[in-house]
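1. Sequence plus predicted model, see below.
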Amino acid sequence: MNNPRIRPALRRRPLLLAACALALLTPLTACGGSGTAEGDGKTLRLWHYEDKDGALGKAWAAAIAEFKRTHPDVKVVFEQKTFEQIQQNAGMILNSDKAPDVMEYNKGNATTGLLARQGLLTDLTAAAEERGWDKKIGDSASVTARYDAKGEMGGDKWYGIPNYGEFVLTYYNDDLFKKHGVAKPTDFKSFEAALAKFKAAGITPLANAGNDHPAGHYLYLLALSKANDTWVDDYQLYKGEIDFHGSEMAYAVNKYKEWLDKGYFDKKDVGLKGSDMTEQFVSQKRPIMVGGNWWFGGLSTDITDFEWSTAPYPGSEKTPGSGGNHWVVPTKAKNKRLAEDFIDITMSEKIQKLIGEEGNVPLAAEADTITNAKAKELITAFNAYQDNKGLAFYPDWPVAGYYDTWLGATQNLMNGAKPDAVLDELAAPYEKYIATRS
């Protein structure tokens, strides 16, 4: 990422870089169970990868301070990691005596699910029920925290505890809408009318980045606009067959191509990263950005010269999104009870409210308790999606290494590949995995 104005903690990619993690793992069949060394009950070893100035970094710092206050005899050994360090090396570390007691980790079948299946993560089901975490976290947000014996999400055992939510929504430059007399969209028809009006005024309306997750999010969001609950469950949870040339995905690639041909995206965006996309919006070159709430905090700081707002994407009742990355307790953690105590603090009213006030989406705080007006709008939108089964996860989750496929397919589409060829490209690894799935 090459834009220093956007904080690192707000640049994390929800799309999984699973191939790197998988390459570092070896089959483990006897690493779980009761072979964990006993701890002294006086030390908590904790890892996370959030930047200290981001919403979550501030929340975790406050949680550590609260833990120290309530556990005065316990020493906290905190190690700051990067997202990539944990993503790429977790399997090897968790299978060694270097495992921390609690760490932040990426959700999904290829990460948390894989390590849970291999016995490297502690089953937190009893703790979730005992401490009431399962009541604080809604069903759709908890799907990515629960796994079955195959390591597939949506199971009945909790292997992670998320504290926040994430989803894709629309960012509007209100000043540019007013300047050009464009009405704020209320549905898909008015959304496309806004795109056309900006283009007629010589302005490329949509910010985009083809060399990062945003382009794939656009494509998946268009598919979701034609999808129902059954399609999402079939695609993400393997509950039924998926036809990549069916109405959902076919509509997505054709509408995406139409927008490219009309100039609603710039084809030169094919080589851009996510931070380049946000810069298009911050610099007022593009009036509309469809992107994750993880950009919200950085935009709140960086935008000082125009009015902006957020709203759910008006063309779909579903959106890419889920519960956020979560706390996991390694099987080889030495002080698991202390780890649970820390997680419990992160789920407390005080820490959850802090997450919201700092511009993220808490899972256990009511929107009405948040005084930050923009953040309150964000939380309200997320809760509406969650309450209506509108969180449809992310497009690369079903298959390990699928992120690269989606990245390549959307870039090929932007470079002029035929829609049918792009659909075939997306279908191949998915169908291969389904054929070999036991």
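-> Thanks, I have the structure now.

2. Please count neighbours and contacts with C-alpha atoms only from this point.
-> Fine.

3. Longest helix of the protein, counting residues only.
-> The longest helix of the chain (DSSP state H) is helix 419-436.

4. How far off centre is that one?
-> 23 Å (C-alpha atoms, centre = their mean, to the nearest Å).

5. which residues in the stretch 201-350 of the chain form strands?
-> Assigned strands in the stretch 201-350 of the chain, in chain order: 288-292, 308-311, 321-323, 326-328 (criterion: DSSP state E, counting those that start in this stretch).

6. helices and strands around the third one, which ones?
-> In this structure, strand 321-323 packs against helix 139-142, strand 164-173, with contacts taken as 3 or more C-alpha pairs under 8 Å, 6 or more residues apart in numbering; DSSP states H and E.

7. put this beside the first:
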Amino acid sequence: MAHINRRTQALAALAAITAAGIALTGCSPSGGSGDGGDGDGQTLKLWHYEGADSAMGKAWNEAITVFEKETGAKVEFEEKSFEQIQKTASQVLDTDAAPDLMEFNKGNATAGFLASTGLISDISDAVDEYGWGDKLAPSLQTTAKYTDDGVMGGDTWYGVPNYGEFVGVYYNEDAFADAGLEIPTSYDEFVDVLDAFVAKGITPLAEAGAEYPLGQLWYQLALLKGDRGFVDDYQLYKSPVDWQGPVITSATETLKEYVDKGYIADDVSSIKAEDAGVSFINGTAPIFVSGSWWFGRFVAEATDFDWTMTAFPGADLSLGSSGNLWVVPENAANKELAYKFIDITMRPEIQAIIGNNGGLPVAANPDDITDEKSAELIATFNGILDKDGLSFYPDWPAPGFYDVIVQQLQGLITGVKDVEETDAGLGKAYDEGTADFR
């Protein structure tokens, strides 16, 4: 791997990052030391950007109450936007104004950069002390551990996630019943369903080519043919990716077929993610391939029909990851208090709040999930974790690769580029963007 000035690169990259690209096991009571009022007179400075009404916002607000009661310390919570934290982290974390604990985006270009420049702490000792690693599946740990060069999947813990996310398939069950169709359980059945809807004059897939969903579908089609070795090569730079090989070629060819066969609208290149999601909500499209982050909204708004969500049929690997990370800045004044707060957010009672409000807890007691639809979502996520199936996102390997994927796939579906040209364009940008990591 090439050695570069990671601090300079990190500061430049973090200043440019935006929110472009967007992921149950039983656990024991709180581990480690620290019960009691040994935080009297101290203050934990906390930053995060989850809305107060979100699953994580509700859970973490309760965690603040528990933390203050148990430790005697106060929490000074500063509400920050995603963009504020991303754009100011490189400046603030290098000063005494750094918070004690903050939420930060996982991945090489974000948490990895902070880790490689020494702006966030190695928390491996705290992970061992509190037993957090025992509560996290291997694919969830990948985004929390980094190498010295900031590549995820390393040996050193720089963050802890307490929720997850994944991409699956949403189905309008009423539309399926009206068409005399069953929810597919294999990829062949999935294709049969797409054909059946097209035969009835219905475009089955809600999709968007101007933003992320189409690129996620493309990557999922690659995962149908790929294995964990492919994911490690693509995401962790273990070996060179063959951009003209059978895995990627099959994905690109199949996506083009989806458009040619009418599974996807022919104007998909100009459609945005919001429009795709709304077309599922209003019943126009019976199928939507996208993330668990839509789940809570569909519960609230897709109320005119019954619907369900499953993992992508026939796939052992699914897009997804841990959620964002709790990270402890190196300049934090109260690191031990930060660790105690993290530990509270991993407790079953706090995890249950995430799970019962449409989120995906990573360490909840299944019996604590009382909402039936949420329990179904969590069971699906658990099934993916049990197979070590989380495979991250297609744009993660290189800064700016999200825009490249959007542009290249737009060229494919509009006929401006063929499969070989599309894959060559993707490969060129990928190789250039990851050269310093390989």
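-> Everything's here; your move. The shown structure was predicted, so the numbers you read here are calculated from the model rather than taken from an experiment.

8. closest to residue 85 of structure 1 out of the helices and strands packed on strand 321-323 of structure 1?
-> strand 164-173 (21.5 Å; C-alpha to C-alpha).

9. same for the helix or strand just after that closest one, what does it pack against?
-> With elements assigned by DSSP states H and E, the helix or strand that comes after strand 164-173 of structure 1 is helix 174-179. On a contact count with 3+ C-alpha pairs under 8 Å, 6+ apart, helix 174-179 of structure 1 meets strand 308-311.

10. which of the residues in the strand it packs on are buried?
-> Residues 308, 310-311 are the ones in strand 308-311 of structure 1 that count as buried (16 or more other C-alpha atoms under 10 Å).

11. Contacts for it next, please.
-> 169-175, 374, 377-378, 381 (C-alpha atoms under 8 Å, 6 or more residues apart in numbering).

12. what do you get if the cut-off is 7 Å, keeping everything else the same?
-> With C-alpha atoms under 7 Å, 6 or more residues apart in numbering as the test, strand 308-311 of structure 1 has contacts from 169-174.

13. Give me the mean deviation of it from structure 2.
-> Aligned to structure 2 and superposed, strand 308-311 of structure 1 gives a mean residue distance of 0.8 Å (mean C-alpha distance after the TM-score superposition for structure 1).

14. one step back: nearest to residue 387 of structure 1, of the helices and strands packed on strand 321-323 of structure 1?
-> helix 139-142 (8.1 Å).

15. Can you name the next helix or strand after that closest one?
-> Toward the C-terminus from helix 139-142 of structure 1 - assigned by DSSP H and E - lies strand 146-147.

16. Quick one: residues contacting residue 88 of structure 1.
-> 20-21, 24.

17. can you do 10 Å?
-> Counting by C-alpha atoms under 10 Å, 6 or more residues apart in numbering, residue 88 of structure 1 makes contact with 17-25, 111.

18. Would you tell me which one of those comes nearest to residue 219 of structure 1?
-> Distance to residue 219 of structure 1 across the contacts of residue 88 of structure 1 (C-alpha to C-alpha) is lowest for residue 17, with 18.5 Å.

19. rewinding a little: make TSV out of the buried residues of strand 308-311 of structure 1 and add distance to residue 117 of structure 1.
-> Output for the buried residues of strand 308-311 of structure 1, formatted as TSV (distance: C-alpha to C-alpha, whole Å):
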residue	distance to residue 117 of structure 1
308	44
310	39
311	38
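
20. what's the closest of these to residue 69 of structure 1?
-> For those, the nearest to residue 69 of structure 1 is residue 310 (37.6 Å; C-alpha to C-alpha).

21. distance of residue 427 of structure 1 from residue 355 of structure 1?
-> According to C-alpha to C-alpha, to the nearest Å, residue 427 of structure 1 stands 38 Å off from residue 355 of structure 1.

22. Compare these two and say which one has the larger neighbour count.
-> The neighbour comparison of residue 427 of structure 1 against residue 355 (other C-alpha atoms under 10 Å) goes to residue 355, with 28 against 16.

23. what kind of secondary structure is residue 406 of structure 1 in?
-> Put simply, residue 406 of structure 1 is helix when judged by DSSP: H, G, I helix; E, B strand; the rest coil.

24. Quick check: closest non-adjacent residue to it.
-> residue 216 (6.2 Å; C-alpha to C-alpha, 6 or more residues apart in numbering).

25. do the same with residue 149 of structure 1
-> Among residues not flanking residue 149 of structure 1 along the chain, residue 117 sits closest, at 6.2 Å (C-alpha to C-alpha, 6+ apart).

26. Also residue 354 of structure 1?
-> residue 59 (6.2 Å).

27. next one: residue 217 of structure 2
-> residue 289 (6.8 Å).

28. isn't residue 90 of structure 1 right up against residue 82?
-> No. Using C-alpha atoms under 10 Å, residue 90 of structure 1 makes no contact with residue 82, being 11.6 Å away.

29. Which one of the two is surrounded by more residues?
-> Under the neighbour definition other C-alpha under 10 Å, residue 90 of structure 1 and residue 82 were set side by side, and residue 90 has more, 23 against 15.

30. In which helix or strand does the more buried one reside?
-> Going by DSSP H and E, residue 90 of structure 1 is part of helix 83-94.

31. hang on, the earlier thing: just give me the closest of the contacts of strand 308-311 of structure 1 to residue 334 of structure 1.
-> residue 169 (40.6 Å).

32. Now for the closest one: which residues touch it?
-> Residue 169 of structure 1 is in contact with 221, 289-293, 310-314, 319-321, 378, 381-382, counting by C-alpha under 10 Å, 6+ apart.

33. same thing but 6 Å
-> If you count contacts by C-alpha atoms under 6 Å, 6 or more residues apart in numbering, residue 169 of structure 1 has them with 290-291, 312-313.
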